[in-house]
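Novice: Prediction below, plus the sequence it came from.
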Amino acid sequence: MNAPFRFGPHVMEARASHQPIVALETVVVAFGLPRPANLQVALEMEEAVRAEGAVPATIGLLDGQVVIGLTPDELERFAEDAQVVKVSRRDLPIVLARRGIGATTVAATVWAAARAGIPVVATGGIGGVHRGAPYDVSNDLPTLAAEPVLVVCSGAKAILDLRATREWLETHGIPILGWGVETLPAFYSASSGLPVDARVDSAEEAAAIARTHWALGGKGILVAVPPPASLALPMEPLEEILQEALREAEERRVQGWEVTPFLLARMAERTAGESVQVNRALLLENARIAARIARALAE
C-alpha cells in the first residue's frame, strides 16, 4: 500500500488472528445524522458488528493518514469537529496532503477497505445516478465496478433515480442480491419495484455467490437489505415530499454535494423525524448482516 495507512489496535489484532472484519464509513457520522444521534449510531453499528462475531473497522482520514479502525475518541472528532470534510475518491490526495480530517463516503471506504484486505463494507444507502441528470453519477458506482468488495446496503438513496442506478449496476457487472427479497429496497421503503438479480436467505449463500463472483474476475457486489418492516415508509408520500424538496433546492440554487444533505434534511423535517428513525434502524441491521457475511467469508 502506497497511501499512508494506519490500523487501529483492534483491527491490527483482528488481522493478526484472521478474524472477520467489517468496514464502516464516516460520512454518516459527520453528515448523515443529527447530533447526538450521529455518534450514538456509529458506536451502535460497531457494537452490532461485534455482537455478530466480527470486528468493526470504521474508516476516516486523520492527520495525513487513512485510519482503518478509528478509536472511540477519534470517532467523536468526526461527530463533533466542524472542520470535517466529505471525502470521495477524488478528494483523498487533497485531504491527505493537507493533513485534514475527512469523512469517507461509500466510494472512499470501499477503496480503502480493498487495499486493507477487508472484503465487506456496511452502509445505509449507496450513491447513484441523479434525477434529471444522468451524467451526474456518484463515484460510489464506478468504485464498486473497480474493487472486489461486497457492500451491504438498503439500495441507493431514495432521492436518486433508482431505475437508472439499477441499469448502471447491471451494465457494469455488479450483481445485486436481495436479502430475503426479490425486489430492490428503496432505502426508506421496503421495495422500489425493481428486480434484484437473485434472492439470498443466508450469509452463507451470499458468501458463496461473492466468492464465485470474485473467482470469475468480478469486482463489487451488493447485498440489498430492506428496512425493518415495522418502520419502513410507503413510497408515494415520500415521493411527494421529495419532489417538493427538489423544487425548493432548485429555487435556492443548492448545488453539488450540498444537494444530498439538503434533501435528507427536508425529508426528516417533513416526515416528523420518521425518516431518521428508519435510517438509524437500517444502518444497524445492515451492520449485523454484514458481520454475518464477513464471518461466512472467513470460514
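Specialist: Perfect, I can see it now.
Novice: contacts, neighbours, all on C-alpha from now
Specialist: Noted.
Novice: Scan this protein for its longest helix.
Specialist: helix 274-298 (DSSP state H).
Novice: roughly how far apart are P237 and V129?
Specialist: 22 Å (CA to CA, to the nearest Å).
Novice: Which one's more surrounded, these two?
Specialist: Neighbours around P237 and V129, counted as other CA atoms under 10 Å, are more numerous at V129. The numbers are 26 against 11.
Novice: Please name the residues that touch that one.
Specialist: Counting by CA atoms under 8 Å, 6 or more residues apart in numbering, V129 makes contact with Y135, D136, V137, S138, L160, D161, L162, A164, T165.
Novice: which residues does the fourth one contact?
Specialist: With contacts taken as CA under 8 Å, 6+ apart, S138 has the following neighbours: G127, G128, V129, H130.
Novice: check contacts around A208.
Specialist: A208 is in contact with L297, counting by CA under 8 Å, 6+ apart.
Novice: try this one side by side with the last:
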Amino acid sequence: MMKNFNSYLDIAEEVAEALASGKPVVALESTIISHGMPYPQNVETALEVERVVRENGAVPATIAIIKGRLKVGISKEEIDYLGKKGLAVIKTSRRDVPVLIAKQEDGATTVATTMILAAMAGIKIFATGGIGGVHRGAETTMDISADLEELAMTPVMVVCAGAKSILDLGLTLEYLETKGVPVLGYQTKELPAFYTRESGFEVDYRADTPKEIAAIFTAKMDLKLKGGMLVTNPIPVEYAMDHETISKSIQEAVERAEKLGIKGKETTPYLLNEIQIITKGESLKSNIQLVLNNAALASQIACEMCR
C-alpha cells in the first residue's frame, strides 16, 4: 500500500505550532553541520544560526534526515549527533532521499533537499551560505548542481551570499535565467560571490528592503508561477575577503582537485576545505559570518511575509 510523504516526515512541535498559527519560520540546511566545518565549530555555528533566526523574530527549522526520517526542525542533541558524525553522514540531494529512507540512514541536506523538505512542511523561506551552480568546465563535464534545478521547480525562497565563487558564476546566472528563476540582489545589482561582495556579474533585480522582497515573492506565489526565487545577500563589508586573494586561492584549490581526480558531490566540500587551509582559516571565518547574515535577512523577510 502506498503512503504519502507525511508518513516519512517529522515536523518539530515548535515548528508545527508556528506554521499552524501563521508565525514566521526559516528553514536551515544540515550539510553545513556535517560537511561545512570541523567539530565542534560546526555545532556551535549551527546553534548560533538558530539563535540569530530567533533574535530576528522567526522560528528556526534545521532540516536533516536521521535514521531514515525526514526531520524538519531538529534538537540540539541531533545537531550534535550530526556534527560528531561529520563526513560519515551522507551528503543528500534529491536522488538520495528515497534510498536513505528505505535504508534508515542519516543524511545531511543540501540546498536542493532542504528546499524539498521545507516545501513539504509548508515553509517558504530558507537561509543558507551559498548555492551550488554550474561548475567550471561544465561544458565538457556536465557538472551542474541539482540546486539550480530545484530552484526551477520548488516554491521556496533561498537567501544566500550568491553562488560559491568556486563555480562558473556567469553560466550559473544563465542557467537560472533559462529556468525562469528570479535572482534578486539585496541592496545591490551585482551578484555577490560568497567570500566577496563583487563578482563582475549583474543580478536581475535590486531589492532594498525585506518588505520589498516579501512582496515580490508573495506576488510570485499568488500567480502560481512555478519554482522558487533566489535572494543574494552580500557578505558584510568587515568580513569580506580581498577579491584577488580569494580568486588565487580558489584557482590553487581547483588545480589540486583536478590532479586528485575529485568530482561530483565531493568537489565542493574538498574545495572549501582546501581554501580554508590556503587562507589559514580566514575563509572559514567569512563563511560563518555570511551564513549568520543570511539567517538574519531571511528571518526579516519571513516576518514581513507573515504581516
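Specialist: Done, it's in. Since we're looking at a predicted model, the values are computed, not measured.
Novice: coming back round to it: quick one: which of the contacts of S138 of the first structure is most hemmed in?
Specialist: Tallying neighbours with other CA under 10 Å puts G128 at the head of the contacts of S138 of the first structure, with 28 neighbours.
Novice: what about the strands in the first structure?
Specialist: In the first structure, the segments counted as strands under DSSP state E are 5-7, 21-24, 55-62, 65-68, 85-87, 102-104, 120-122, 129-130, 133-137, 150-153, 176-179, 198-200, 221-224.
Novice: how about a markdown table for these, with distance to L246 of the first structure added?
Specialist: Listed next are the strands of the first structure as a markdown table, based on distance: least, CA to CA, whole Å:
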| stretch | distance to L246 of the first structure |
| --- | --- |
| strand 5-7 | 39 |
| strand 21-24 | 29 |
| strand 55-62 | 30 |
| strand 65-68 | 34 |
| strand 85-87 | 22 |
| strand 102-104 | 25 |
| strand 120-122 | 28 |
| strand 129-130 | 11 |
| strand 133-137 | 13 |
| strand 150-153 | 24 |
| strand 176-179 | 28 |
| strand 198-200 | 33 |
| strand 221-224 | 26 |
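Novice: what's the closest of those to V49 of the first structure?
Specialist: Of all the strands of the first structure, strand 55-62 sits nearest to V49 of the first structure, with 5.9 Å by CA to CA.
Novice: start and end residues in the second structure for the closest one, please.
Specialist: The aligned range for strand 55-62 of the first structure in the second structure is 59-66, by TM-score structural alignment.
Novice: That stretch vs the first structure, average offset?
Specialist: Stretch 59-66 of the second structure differs from its equivalent in the first structure by a mean of 0.4 Å after superposition (mean CA distance after the TM-score superposition for the first structure).
Novice: for the stretch 151-300 of the second structure, what spans make up the helices?
Specialist: With DSSP state H, counting those that start in this stretch, the ranges of helices along the stretch 151-300 of the second structure come out as 169-178, 210-222, 243-260, 267-278, 282-306.
Novice: Which position in the second structure pairs with N38 of the first structure?
Specialist: Under the alignment (TM-score structural alignment), N38 of the first structure maps onto N42 of the second structure.
Novice: Just to check, that match is in contact with E48?
Specialist: No - taking contacts as CA atoms under 8 Å, N42 of the second structure lies outside contact range of E48: 9.9 Å.
Novice: Show me which of those two is the more surrounded one.
Specialist: Per other CA under 10 Å, whichever of N42 of the second structure and E48 has more neighbours is N42, with 25 against 16.
Novice: in the first structure, which residue is closest to the centre?
Specialist: With distances taken as CA atoms, centre = their mean, the residue of the first structure nearest its centroid is T123 (2.8 Å).
Novice: Report how many residues lie close to the aligned residue in the first structure for E13 of the second structure.
Specialist: The alignment partner of E13 of the second structure in the first structure, by TM-score structural alignment, is P9. Applying other CA under 10 Å, we find 13 residues neighbouring P9 of the first structure.
Novice: Same question for the one 4 residues further on.
Specialist: The burial count assigned to E13 of the first structure is 13, neighbours taken as other CA under 10 Å.
Novice: And for P234 of the first structure?
Specialist: By other CA under 10 Å, the residues close to P234 of the first structure number 13.
Novice: on that earlier part again, quick one: the match of N38 of the first structure and H243 of the second structure, what's the gap?
Specialist: Look at N42 of the second structure and H243 of the second structure: by CA to CA, they are 26 Å apart.
Novice: on that earlier part again, among the helices of the stretch 151-300 of the second structure, which is the most enclosed?
Specialist: A comparison of those by mean neighbour count, using mean count of other CA atoms under 10 Å, puts helix 282-306 on top with a mean of 23.
Novice: so where in the first structure does that one end up aligned?
Specialist: Counting by TM-score structural alignment, helix 282-306 of the second structure falls onto residues 274-298 of the first structure.
Novice: Repeat that for stretch 252-261 of the second structure.
Specialist: Mapped onto the first structure using TM-score structural alignment, stretch 252-261 of the second structure covers residues 244-253.
Novice: could the helices of the stretch 151-300 of the second structure be laid out in a markdown table, adding distance to R54 of the second structure?
Specialist: Below are the helices of the stretch 151-300 of the second structure laid out as a markdown table (distance: least, CA to CA, whole Å):
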| stretch | distance to R54 of the second structure |
| --- | --- |
| helix 169-178 | 31 |
| helix 210-222 | 16 |
| helix 243-260 | 32 |
| helix 267-278 | 28 |
| helix 282-306 | 8 |
